[in-house]
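**Student:** here is a sequence with its predicted model. Questions after.
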Amino acid sequence: MKAAPDHEGEAEIEVDWAKAELVEPSPKKLISLRIDEDIVEFFRSQGKGYQTRMNAVLRAYKDAVEKKG
């Protein structure tokens, strides 16, 4: 009898780690930024890593504007 998987969701996928590349994050620039209190509280309420998520939202906006031309 086969044991049940130890997780729920999609089945595991095969990964060829020989082709994997190490991508190091770019250094961040420390700035002072004024943001509405409700915006900061929204991101903080999402838990640890809120500044990273804020950065991701800003990057998505930047990429969309650049793509639009």
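**Tutor:** Here it is on my side, so go on.

**Student:** switch to C-alpha atoms for all contacts and neighbour counts from now on
**Tutor:** Fine.

**Student:** now do Tyr50 against Glu66, distance only.
**Tutor:** Tyr50 sits 24 Å away from Glu66, going by CA to CA, to the nearest Å.

**Student:** neighbour count: these two, which is higher?
**Tutor:** Tyr50 (16 against 9; other CA atoms under 10 Å).

**Student:** alongside the first one, take a look at this:
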Amino acid sequence: MSDMRSRRPADPRRAAEAAFKAATTRKPEAPPPSKPTTMPGARESVTLRLDSAVLEHFQKDGPGWQDRINEALKALVLRET
């Protein structure tokens, strides 16, 4: 004889709750991408507000003023550590 099992679940409420949970549960989100590691000595572009007197001081010797500001700040940071 053929299998006489019922197509209905044994506990309709539990089956309905499981189906609802499966349909409404979000899959876990992927973790946010990690910040790429930078190479030592790499530079990063930033916007910086400086007093006009400070800017004039570093620009008076012409091109390379941004490098001079970077060197002055780096010397200050190294001196404090």
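**Tutor:** Structure's in. What do you need? This one's a predicted model, so the numbers in the text were calculated from it and none came from an experiment.

**Student:** what residues in the first structure pair up with the helix ranked longest in the second structure?
**Tutor:** The longest helix of the second structure (DSSP state H) is helix 65-80. Helix 65-80 of the second structure lines up with residues 50-65 of the first structure when matched by TM-score structural alignment.

**Student:** now the matching stretch on the second structure. Mean distance?
**Tutor:** Taken against the second structure, stretch 50-65 of the first structure registers an average deviation of 0.4 Å after superposition, with mean CA distance after the TM-score superposition for the first structure.

**Student:** picking that back up, which other residues reach the longest helix of the second structure?
**Tutor:** 58-59 (CA atoms under 8 Å, 6 or more residues apart in numbering).

**Student:** if you count neighbours, what's buried in that helix?
**Tutor:** Neighbour counts over helix 65-80 of the second structure (16 or more other CA atoms under 10 Å) mark 65, 69 as buried.

**Student:** helices along the second structure, start to end?
**Tutor:** Taking DSSP H as the criterion, the second structure carries its helices at 12-24, 52-59, 65-80.
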